[in-house]
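Trainee: coords please:
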Amino acid sequence: MSREASGRGSWRGRGWRGGGGWRGRPWRGNSRNPSTSKPGVSATTLDRLCPYKGWTLYFTEGFVESSLYVEKIKVFEQYFTSQIHLYDKDEIERQGSVLVDYKALTENTEVCMALPDLANQLREQPEISLNCLGLAIHQVLTLDLERHVTVLQGEGLPGGATPLINIPHISARLYNYEPLTALRMLRASVFGRLVCVRGTVVRVSNIRPLCTRLAFTCSGCSHTQSLTLTHGKFTMPTKCMQPECRSRSFVPNRSSPLTLTVDWQTIKVQELIGGEQREAGRIPRTVECHLTSDLCDSAVPGDTVTITGIVRVSQEDGSKGKKDKCMFLLYIEANSVSNSKGSCKRSSGIEFSLKELYAIQEIHSQPNLLKLIVHSLCPAIYGHLAVCNVAPRGIYVCGNTTSTSGLTVTLSREAGSGDYSLEAGALVLGDQGLCCIDEFDKLGQQQQALLEAMEQQTISLAKAGLVCSLPARTSVIAAANPVGGHYNRAKTVSENLKMGSALLSRFDVVFLLLDVPDESHDRKLSEHVMAVRSGKGGASSAMVTRDDIQSQHSLLEPVETPLSDRLQVCPGEYVDPIPPSLLRKYVGYARRYVHPSLSASAAQTLQEFYLSLRSHTHAADATPITTRQLESLIRLTELEKMGL
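Mentor: This is a model prediction of the structure:
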C-alpha cells in the first residue's frame, strides 16, 4: 500500500513538474544522484573523421570531403606551407591573425592554376574565402606544432605528459587589396562584397566586448551546446541537441568555455577630397567601420587609414525608439586596417607611379622652378591662391562660422550605449597637412584654441573623468582683415588685427598685403574682371598679376630685382602650368623624401641674425623676439633648400 501511494505521489510529482512522466523522470533522477549531475558539453555536430581540428571555428556546417571549401582550403594550405618561413608563428598565435598580401596571393602561379577565379570569389564571396584562408593557416600551424610535439616525444617528455594542441581562431587579414572604392560608390549594389576604402578617421568609440559564440544550457536535461551569433546578433537555439530531450527552454551560459567573446570598436571614416574630387554644396561622406580583436585601437581621430572589409547592413532605429524594418544603414566590417602614420614619419598616404616620378624629375630640372609653381597653383583665380587644392592634405575653414570644437576636438555620447567618443576637428583632420583659416580676425575666443596646436603640435582634451591628447601636426595659413577695413600704419600688426602677441608670435611669417593704388596693377585687374564677365577667360592676365602675392617664397635671395618683377610673365613668354594633380604629387614627394640638414656655417649665420634681432627688442614699438623666431628661421632655411 505504501508502495502504491508512493508510486502515485511520485507519478503526480513528475507529471506536474515536467508536464509529463517522460519529462520529469530524467530530471528527478539527475537531482537525486550527484554522480550523474555533470552536464554533457558538446559543440556543433562534426564528423570525427574531419582532418581539420579548427573546422568548427570557421564553419557551422559539418565536414564533407567533396565540398568546394575543402578544395580551396587545400590550395591555400599549400600556399601557406611554401610561405611559412616568412611568418612569425608565435606572433600569429598571439595576435590571432595573419597578414596576407592580396597581390602575392592572386599572382602566385600554383594558386592561379588551381583557383583561376580567386579574385572574383574574394570580391563576391569574401566571408567564405576568408574563412578558408584562416582555416588553412590554422591547419598549417597545427601540423607544424604536432611535428614539434612528435620530436619532443622522441626525446622524452618529463613524466610522459602529452601537451594539448589547441590553437585559437586565426583571422586572415588581406592588405594591398585593389581597387580602391570611393565612399560615394558604397551603395546597395556592393552589399556583401569585399571593398577597400581610404579616408580620415573622424570618430573613435570605446572598446566593448562582443559575443560571437555563446553557450546555452538546456533547462530540461542541463546539456550545453554552443551557437554562433552571426554578426553579433543574439539568437536562441531552436531545440536541444540530445535526441531524447524535447525541451525548448535554454539559459545563456556566458562563463562556459564554449562562449567566445572578442573586443569590438567602431570608427567613422570620412572621405579624402582632392581638388578634382571636390563637390560643391555637399558635405563629406562618411561610413562607419566595425573593428574586432587585434584591429581595435589601430587608429585615432585624424589618422589616414586604408580599410579592407565586407559591406554589411544594420537595421536603423526609427524615431521614438521604433524600428523601421525596411530601412538599413551600410557599414563596413573591417578585415584589415592600414594606418599611414606607421609607414613614414611624414607620409600622407600618397603613392607614386613610375610615370609620376619621371614627371617630378622633369619639374625639378626646370631652370625657373619657383616661377613655374607660382603660375601653376591656380591660374584661373586672380590674385589669391587656393593652396588647399594643391596641398596633399588640406582643410579649409572660415573664421566667422567656426567654433572651438570645430577647430579642435569634440567629445560626444553615442546613441545606443551612451559611451563617449571623440570627433576630430579641422586641426586634427589636417594632421601632417595644411589648415587654411579665412576671416581669422573674426574667430574671437576661438583663437585661444590654436595656441597649443601651433606650439605643441597636439590637441589636449580634459573633461570630467576623461583626459586625452590627439596629434595635430598641422601647418596653419590664416588670412585676417585689419580693424576698420584699412591698415593703420601708426599701429602695430597686433593692434590692427586685434590678435594677441602670443598667437602672432607662433606664425613663422607674417605678410602685409596693403591696398596701394597702382595704375598698372589696377588696369590689369580691371581687364581680368571684364574678361571673366564677358566669358573670355582672362587666365593670361591673372598669370601676370599674381606675382606680387607670392613674394614670400624667396625672401632670403640676395638679388636687386624685386621678386614680383622676376615672377612676371614677359611679353611673348609662355608658361605651361603644372596640372593640379601632378603638382600635388610633387609637393607630397618633397615633403616625404626631401629633408635638408642645417650646416655649421648656416647655423652660425642664423645665430648671428637672431642675436642682432634680440638686440633691437628694447625699442618701444619693437616686436618681441623669442626662440620661436629662431625656430621659424630654421624652418624657412630648410624650406629654401627643399627645391620648391
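Trainee: switch to C-alpha atoms for all contacts and neighbour counts from now on
Mentor: OK.
Trainee: any idea which element the nearest residue to residue 330 once chain neighbours are set aside lies in?
Mentor: Setting aside the residues directly before and after it, residue 330 is nearest to residue 313 in space (C-alpha to C-alpha, 6 or more residues apart in numbering), at 4.5 Å. For residue 313, the host element (DSSP states H and E) is strand 304-317.
Trainee: packing partners for that strand?
Mentor: The contact analysis (3 or more C-alpha pairs under 8 Å, 6 or more residues apart in numbering; DSSP states H and E) places strand 304-317 against strand 194-204, strand 323-339.
Trainee: that older thread, who's in contact with the residue nearest to residue 330?
Mentor: Contacts for residue 313 (C-alpha atoms under 8 Å, 6 or more residues apart in numbering) come out as 191, 328-331.
Trainee: select, out of the helices and strands packed on strand 304-317, the one closest to residue 85.
Mentor: The minimum distance between residue 85 and those falls on strand 323-339, with 21.9 Å, by C-alpha to C-alpha.
Trainee: let's see this one next to it:
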Amino acid sequence: MKRSNHQSQDGSAASSVNISGVSSAKRRPPNRPIDVVRFPHWSVYFDGASEIYSDDHELAPAINAFTTYFFTIIDKYATEKKPIKPSLRVIAISYADLQSQCQLQDLSERLKLDPESVLASLGLAFSNALIEKFGDVVKRLKRHVRILGHDQITPLKDLKSNLMGRFITIRGTIVRVSSIKPIVTRISFSCTSCSATQVILQIDGKYKTPTSCPGDGCRGRTFVPERSGLSDTKTVDWQRIRVQEKLPEDQKDSGRIPRTVECELTEDLVDLIVPGDV
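Mentor: Below is the predicted model:
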C-alpha cells in the first residue's frame, strides 16, 4: 500500500530525451523521442500559479519520457487484445517496468522526494499518449497512474515527520475502514460586487476563501461559493482506513501491541478494501 503527502517542488531530473518542435496529433513509434513541448491538459494536473507552463519547464523532459513509456503500454495492451480506450481514467503500472524503460537517471530518488510532481507528470503523460493515439476524442479530465510493486517497505515504527511529503510503501492488515464521504478539492467563488468568478483550491479539504477580486478595478471583498453543477467547484470521494503492522513471528507472543496508522484514500482508491485485507 502506498501513501504520499504534499511536498514543495525540487530540482529537475536529468534526461536523455531531446525536446524540440510542437505537439502533433500524429502517432509516433514508441522507440523514437517524443518532441512534445506543449501539453494540452497541463492545467488539469498543475492547477496553480506556481506551475505555469513554459517550453523550458523543468518537468518537460520527464513528461516526454513518460509519454514514450505509455506508448509502449498502449501497444502492449493492443497486442494482448486488451486495447486501452480513450475514456480510461485510471491505469496501474509496474514500478520495475517504469524504472527499466524510462530514460530518467534519477527517477527513483525523484519519486521518493517529490511524489506530487512525478505522479502529476505521469498522469499528464498518459493523457498525452492518449491524445496522440486517439486525437480529439480524448476528454479533458484528470487521469490517475497507480504504481504497483514499489518494494521499498517502510516499517510503521519509522513513520516520522521527516517522511512528510515522501513517497513510501507500508505493509499491514486493514483493521478499520470508514464510510465514504465527499471532500471538496476546489471551489468556484463569485464576487458579490461584480460577479467575477475565481477558483480556490481547498488543500486537504480545509475551507479557504478568496482575498481579492480578479475583476478589473473591482475592490470587492465578499464572495459566495457557486454550488451549481455548471460551476468549477469539484468534490471527490474520500475514505479513511486504519492499517495495523504485521509483527514478525518471533514477536507475536511477546505481548507487544501492534502499531497502527491511519491513511486517507480518495477518488478511485476508495471502497477497494475491507477489514482483514493485507
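Trainee: hang on, the earlier thing: quickly compare the helices and strands packed on strand 304-317 of structure 1 and say which is most buried.
Mentor: strand 194-204 (a mean of 24; mean count of other C-alpha atoms under 10 Å).
Trainee: and the contacts of that one?
Mentor: Residues from elsewhere that reach strand 194-204 of structure 1, judged by C-alpha under 8 Å, 6+ apart: 122-126, 177-183, 265-272, 299-311, 421-425, 429.
Trainee: inside helices: which ones of those residues?
Mentor: 122-124, 126, 429 (DSSP state H).
Trainee: same list (these) but as JSON lines, adding distance to residue 295 of structure 1 and neighbour count.
Mentor: Output for these, formatted as JSON lines (distance: C-alpha to C-alpha, whole Å; neighbours: other C-alpha atoms under 10 Å):
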{"residue": "122", "distance to residue 295 of structure 1": "20", "neighbour count": "17"}
{"residue": "123", "distance to residue 295 of structure 1": "21", "neighbour count": "18"}
{"residue": "124", "distance to residue 295 of structure 1": "23", "neighbour count": "18"}
{"residue": "126", "distance to residue 295 of structure 1": "18", "neighbour count": "21"}
{"residue": "429", "distance to residue 295 of structure 1": "21", "neighbour count": "30"}
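Trainee: tabulate the residues you listed (TSV), appending distance to residue 219 of structure 1.
Mentor: Below are these laid out as TSV (distance: C-alpha to C-alpha, whole Å):
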residue	distance to residue 219 of structure 1
122	42
123	43
124	41
126	38
429	54
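Trainee: what range does stretch 120-139 of structure 1 cover in structure 2?
Mentor: Counting by TM-score structural alignment, stretch 120-139 of structure 1 pairs with residues 109-128 of structure 2.
Trainee: so which strand or helix has residue 289 of structure 1?
Mentor: Short version, using DSSP H and E: residue 289 of structure 1 is in strand 286-292.
Trainee: now do the buried residues in that strand.
Mentor: Across strand 286-292 of structure 1, burial judged by 16 or more other C-alpha atoms under 10 Å covers 286-292.
Trainee: structure 1: which residue goes with residue 189 of structure 2?
Mentor: Match for residue 189 of structure 2 (TM-score structural alignment): residue 216.
Trainee: its match looks like it's in a strand, true?
Mentor: Yes. Read with DSSP: H, G, I helix; E, B strand; the rest coil, residue 216 of structure 1 is one of the residues of a strand.
Trainee: structure 2: which residue goes with residue 77 of structure 1?
Mentor: Alignment note: residue 77 of structure 1 maps to residue 67 in structure 2; criterion TM-score structural alignment.
Trainee: could you check how far residue 175 of structure 1 is from residue 94 of structure 1?
Mentor: Using C-alpha to C-alpha, to the nearest Å, residue 175 of structure 1 is found at 20 Å from residue 94 of structure 1.
Trainee: more crowded one of those two?
Mentor: A count of neighbours by other C-alpha atoms under 10 Å puts residue 175 above the other of residue 175 of structure 1 and residue 94, at 19 against 13.
Trainee: quick one: contacts for the counterpart of that one in structure 2?
Mentor: Matched by TM-score structural alignment, residue 175 of structure 1 corresponds to residue 148 in structure 2. When the contact criterion is C-alpha under 8 Å, 6+ apart, the partners of residue 148 of structure 2 are 92-95.
Trainee: ok, the residues you listed in structure 1: which stay?
Mentor: Cross-checking the contacts of residue 148 of structure 2 against structure 1 gives 92-95 as conserved contacts, using both residues aligned by TM-score structural alignment, their matches' C-alpha atoms under 8 Å.
Trainee: thinking again about what came up before, distance from the strand holding residue 313 of structure 1 to the middle of the chain?
Mentor: 12 Å (C-alpha atoms, centre = their mean, to the nearest Å).
Trainee: got the angle for that strand vs strand 194-204?
Mentor: Compare the direction of strand 304-317 of structure 1 with that of strand 194-204 by axes from the mean of the first three to the mean of the last three C-alpha atoms, to 10 degrees and you get 90 degrees.
Trainee: can you tell me how far the residue nearest the centre of structure 1 is from residue 200 of structure 1?
Mentor: For structure 1, residue 305 is the residue whose C-alpha lies nearest the centre (C-alpha atoms, centre = their mean; 3.0 Å). Counting by C-alpha to C-alpha, the separation of residue 305 of structure 1 from residue 200 of structure 1 is 6 Å.
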